[in-house]
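>>> Fold the following for me, if possible:
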Amino acid sequence: MTHPNQAHILVIDDEPDLRTLYELTLLREGYQVEAAADLAQARAQLQQKRFDAVITDMRLPDGLGLELLREMVIQHRPERCVVITAHGSAENAVDALKAGAFDYLTKPVDLKQFRSVVASAIQGPADHTGIHERNKPDGDAGTTTAKAVVRITETSPTLQRLVGESAVMQAVKARIVKVAGSMAPVLIQGESGTGKELVARAVHDCSHRSAGPFVAVNCGAIPENLLEAEFFGARKGAYTGSAQDRLGYFQAAKGGTLFLDEIGDLPLAMQSKLLRAIQERVVRPLGSAQEDTVDVRIVSATHKDLATAVAAATFRQDLYYRLNVIEISVPPLRERREDLPALCRELLERICRESGFRVPDLSAKVLSTLQRHPFNGNVRELENILHRAIALGDSDDLHLESPPAEYVAVPENLQDFLDGQERSILTKVLQETGFNRTAAAAKLGISLRQIRYRIARLNIITPNGDEAADEQA
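Reported below is the predicted structural model:
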């Protein structure tokens, strides 16, 4: 069988048996294959010709595969690179993705997964520009990326919905296009209402996985006892009420993107299971003795400061580093007020189209009023204001409540919000009292037993020896 595109692949590995195994596997898939046993041979091959993909072991007799990857990036070579790391070398895998690798595999390599990753690597970019230049490390967007932004914005409905030509929004769009060409996990940071899910959809839409499913999951909205079944699936009879097999989010997103919204709300026990699924690329459905191989790209989002959560031991550090390979920060609306006119026009057209109303005129007076509004709820708040203005309007002119009502951001998880407020107050008082819990409890008007309970429930870290301090108080 001949592969329709006759993709040309370079395999680099110093172990003859493994190199032969990779070659035979790829040849059976119909690819043209060249092989090299070290960096010197690989460099010679790359000088002579271009390839569609390069597969390299991390450790080679004369250096690291990352050295070659970085050289290829500097030379602006179009090949997508897949790095093979030793089992359990999570740091190496993350380093490879940050350096610009398309994807990574861990030893011992699963051949089914190997074939899938290679097939993904040789696919052309979603914008049909015929280049892979977007797959570059952080800090080098380059002219090619800027041109790709323009081309993809013209053809991607999702990217078009990211309205705004401000410098910060242009940077967000450029970053989306840049990271879309790899399999590296993406963490989207931003306040509530800034459009993090829209950014996640744009990453998917601009990637080679755009034809696959986009599965969005609100991690804070799933009951804790159902998390494992929802994420990994379940076999019939695995738990009370399971009358048939069901797919989990990982299986449903096969060949596409799994978007984990509000990832910071996952409990620690589930964080551990999620980490294994991402690292090993397998999940075990509840009630099953077999593991399913998963083929998804992970994009996650949060309005929380995960670095602070890691320091407070409420979020796993290893999961944080695994998810935060590439970060996209979505700016709040108050930092891009020059985008307000375009945003208002786009939102008004959509609201009126959905409601069957005529689009009202957007006066300079209305825009001036909006420019002075704090927008604590960001784009979501702006949309609410415009919805009310249209619903309450009685003419072709747009009239706002004067002034627009102060927006109170509604927490997406009330208990989490209240816990955060309580944790902040307790931590502040504990610091003021030198972490003497008896003194802190007295200052707060609660008992020592109550403050101990709250410290344990909120997982507040206190210095060693505070028990003794309590006794001396």
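
>>> For the rest of this, base every contact and every neighbour count on C-alpha atoms.
OK.

>>> which residues in the stretch 151-300 of the chain form helices?
Secondary structure of the stretch 151-300 of the chain by DSSP state H, counting those that start in this stretch: the helices cover 157-160, 167-179, 196-205, 227-232, 249-252, 268-280.

>>> Nearest to residue 23 among the ones you listed would be which one?
helix 268-280 (23.2 Å; CA to CA).

>>> which residues are contacting that closest one?
Around helix 268-280, the neighbours that count as contacts under CA atoms under 8 Å, 6 or more residues apart in numbering are 90, 227-228, 282-283, 314-316, 318-319, 322.

>>> Cross the residues you listed against strands and list the overlap.
Using DSSP state E to define strands, the subset of those located there is 282-283.

>>> Separate out the buried members of the contacts of helix 268-280.
Neighbour counting by 16 or more other CA atoms under 10 Å classes 90, 227-228, 282-283, 314-316, 319, 322 among the contacts of helix 268-280 as buried.

>>> ok, residue 63 touching residue 42?
No: the pair residue 63 / residue 42 is not scored as a contact, 11.7 Å apart, by CA atoms under 8 Å.

>>> Please say which of these two ends up with more neighbours.
Each of residue 63 and residue 42 has its neighbours counted (other CA atoms under 10 Å); residue 42 has more, 20 against 13.

>>> isn't residue 106 right up against residue 88?
Yes: Residue 106 lies in contact with residue 88 (CA under 8 Å); the separation is 7.5 Å.

>>> Between these two, tell me which one has more neighbours.
Higher neighbour count among residue 106 and residue 88: residue 106, with 21 against 12, using other CA under 10 Å.

>>> I'd like to know how far the more buried one sits from residue 280.
When distance is defined by CA to CA, to the nearest Å, residue 106 is 8 Å away from residue 280.

>>> do residue 172 as well
In terms of CA to CA, residue 172 sits 30 Å off from residue 280.

>>> Second input sequence below; structure requested for side-by-side comparison:
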Amino acid sequence: MAKKSRGAKRILVVDDERDLAELLELTLLKMGLEVDKAHSVSEGRALLDAHRYDLCLTDMRMTDGEGLELIRHIQARKMDVPAAVITAYGSTENAVAALKAGAFDYLAKPVSLDQLRTLVKSALRIDDAPAVQEGAQGARMLLGESAPIHQVLDLIDKLARSQAPVYITGESGSGKERAARAIHAKSSRVEKDFVAVNCGAIPENLMESEFFGYKKGAFTGANEDRDGFFQAASGGTLFLDEVADLPLAMQVKLLRAIQERKVRKVGSTIEEAVDVRLISATHQNLAKCVEAARFRQDLYYRINVIELKMPPLRELGSDIELIARHVLARLAHQNGMDEPEFDAGALTALLHYDFPGNVRELENMLERALALSDGATICQDDLQLNPAGSEPLGSAADGVGTLQDYLDRVEKQAILEALEKTGGNRTQAAKLLGVTFRSMRYRMERLGMKE
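Coordinates of the predicted model:
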């Protein structure tokens, strides 16, 4: 057992390959850390029960069992110990299994000492990460007191302590990027960049250079070296929105970058190491995309280690009023106005509306209502929505105009989804919808949508 250094972080290394265990120990000692070694699962379990550790680094397969047993032991006893596993080279299944069991991260054999140092530094910053305040940068970006929101916030707290890839699902406008930012804000990576990428907004011929960067002279117009999204997010979080829109050729390259934790710039002959936490999202059913051969199964399993499902706005009950008041206050402030009140009719209409476009639709709706209101009160007519909510065609008593209301809602939802896919780029959204930019602008104006 290594000699204890005063005030040093304490690491447990569990590996039945004594040479490798000694190499890991020497590397960690040079980092100023205290190290204990174990050469079996049973010995590692005993040390975990007897001492407090800041990190457990374990081999996946040993003579008397698997490293997963130690991870489950830590989880079952609620020990506040991040664990990382060492897996055989190319053993994707083992790495994914470890992350799902609760591992903080993993290393592939042969162990890269640079990657080991990066992993350890990241793990040991967990307890020292600054507390996230409730506000624009924290998890309270997701407002609400309902059970679905509490479940999301609880899972975000757990995900923030891990380096495992996260897959966020949910309808368009349900707050997937907000959730990703909340995970980043509460993680050990908060001091580094959060880089958000809309995969559906990048032309296919530019994807590789945008993701991995390029060298000067790699192609016409490459007048200088440039980093890509992976380099920009180094040490931080890379958020891939609408990941289902990635073409298959790019999926292969992304899979390699995730597995090897290295990228090669376009025009370069060498790979460079990158350290990013990957979070992906899409409103599509990725499993069905795999079945339809539009998304690689191996990439699906790599990014879908832990799933976070965002609830639609219509399932949040009274939280709808809370969120609406928050959005209205922000919009009023941006416009230099006093915040108006909702009358009873407006609140009832909001609570019964279906919100096919979720929070994004609510924001557009309230911006329009703010412009139409008298400045003191938002009434039901200012909202310009169908109070039946889940019955868009209305009843026979609704009279003439209900069909147009329904068609307007369908058109508006299609525009909202196109804008989300293109990151708000109206020119690209118009191309997706098969209309001209001028027609797109006219339709948005007619529907009262913000440009």
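
>>> sorry, back to before: now the contacts of helix 268-280 of structure 1 in TSV, with distance to residue 443 of structure 1?
Shown next, in TSV, are these (distance: CA to CA, whole Å):
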residue	distance to residue 443 of structure 1
90	46
227	39
228	42
282	51
283	49
314	26
315	30
316	32
318	37
319	37
322	41
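
>>> show me what contacts the aligned partner of residue 79 of structure 1 in structure 2?
Matched to structure 2 by TM-score structural alignment, residue 79 of structure 1 sits across from residue 81. Counting by CA under 8 Å, 6+ apart, residue 81 of structure 2 touches 53-56, 74.

>>> before we move on, the earlier item: dump the helices of the stretch 151-300 of structure 1 to TSV, plus distance to residue 302 of structure 1.
Formatted as TSV, the helices of the stretch 151-300 of structure 1 follow (distance: least, CA to CA, whole Å):
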stretch	distance to residue 302 of structure 1
helix 157-160	20
helix 167-179	16
helix 196-205	8
helix 227-232	18
helix 249-252	18
helix 268-280	14
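
>>> For residue 354 of structure 1, which of these is the nearest?
helix 157-160 (17.5 Å).

>>> and residue 247 of structure 2, how many neighbours does it have?
Residue 247 of structure 2 has 16 neighbouring residues, counting by other CA under 10 Å.

>>> What is the equivalent residue in structure 1 for it?
Using TM-score structural alignment, the partner of residue 247 of structure 2 in structure 1 is residue 267.

>>> That match: what's it in contact with?
Shown in contact with residue 267 of structure 1 (CA under 8 Å, 6+ apart): residue 224.

>>> between residue 172 and residue 280 of structure 1, who's got more neighbours?
Using other CA under 10 Å, the more surrounded residue of residue 172 of structure 1 and residue 280 is residue 172, with 18 against 15.

>>> on that earlier part again, which one of the contacts of residue 81 of structure 2 has the most neighbours?
Highest neighbour count within the contacts of residue 81 of structure 2, by other CA under 10 Å: residue 56, with 26 neighbours.

>>> Now name the helix or strand holding that one.
strand 55-59 (DSSP states H and E).

>>> Which parts of the stretch 251-400 of structure 2 are helices?
Remark: helices assigned in the stretch 251-400 of structure 2 by DSSP H, counting those that start in this stretch are 286-291, 297-303, 319-334, 344-352, 358-372, 380-383.

>>> which is the next helix or strand following the shortest one?
Yep, that's helix 380-383 of structure 2 we're talking about. Per DSSP H and E, the first helix or strand lying C-terminal to helix 380-383 of structure 2 is helix 402-421.

>>> can I assume residue 279 of structure 2 is in contact with residue 182?
No: between residue 279 of structure 2 and residue 182 there is no contact under CA under 8 Å: 11.4 Å.

>>> More neighbours: which of these two?
Set residue 279 of structure 2 next to residue 182 and count neighbours by other CA under 10 Å: residue 279 wins out with 28 against 25.

>>> Structure 2: matching residues for stretch 19-33 of structure 1?
Aligning stretch 19-33 of structure 1 against structure 2 (TM-score structural alignment) gives residues 21-35.

>>> Show residues contacting stretch 303-315 of structure 2.
Here stretch 303-315 of structure 2 makes contact (CA under 8 Å, 6+ apart) with 96, 99-100, 148-149, 152, 155, 164-171, 174-176, 278-280, 320, 351, 353-355, 358-359.

>>> ok, now stretch 200-216 of structure 1?
The contact list for stretch 200-216 of structure 1 (CA under 8 Å, 6+ apart) reads 120, 123-127, 152, 156, 158-159, 176-177, 179-182, 188, 249, 252-261, 299-300.

>>> The same query, at a cut-off of 7 Å, please.
For stretch 200-216 of structure 1, the external contacting residues (CA atoms under 7 Å, 6 or more residues apart in numbering) are 123-127, 156, 158-159, 176-177, 180-181, 249, 253, 255-260, 299.

>>> could you measure residue 150 of structure 1 against residue 127 of structure 1, distance?
Note on residue 150 of structure 1: its distance to residue 127 of structure 1, by CA to CA, is 10 Å.

>>> These two: which has the busier surroundings?
Using other CA under 10 Å as the criterion, residue 150 of structure 1 and residue 127 rank with residue 127 on top: 20 against 13.

>>> Okay, the more buried one and residue 328 of structure 1: tell me how far apart.
Counting by CA to CA, the gap from residue 127 of structure 1 to residue 328 of structure 1 is 20 Å.

>>> Let me see the ranges of the strands in structure 1.
Counting by DSSP E, the segments of structure 1 that form strands are 8-12, 32-36, 53-57, 59-60, 63-64, 80-85, 103-106, 186-189, 214-218, 257-261, 282-283, 292-293, 297-302, 326-329.

>>> In structure 2, point out the residues matching the fourth one.
Read it as strand 59-60 of structure 1. Using TM-score structural alignment, strand 59-60 of structure 1 pairs with 61-62 in structure 2.

>>> Map residue 200 of structure 2 onto structure 1.
Aligned counterpart of residue 200 of structure 2 in structure 1: residue 220 (TM-score structural alignment).

>>> got the contact list for that match?
Residue 220 of structure 1 touches 262, 265-266, 413, counting by CA under 7 Å, 6+ apart.

>>> Next one: it from residue 283 of structure 1, what distance?
Taken as CA to CA, the span from residue 220 of structure 1 to residue 283 of structure 1 is 21 Å.
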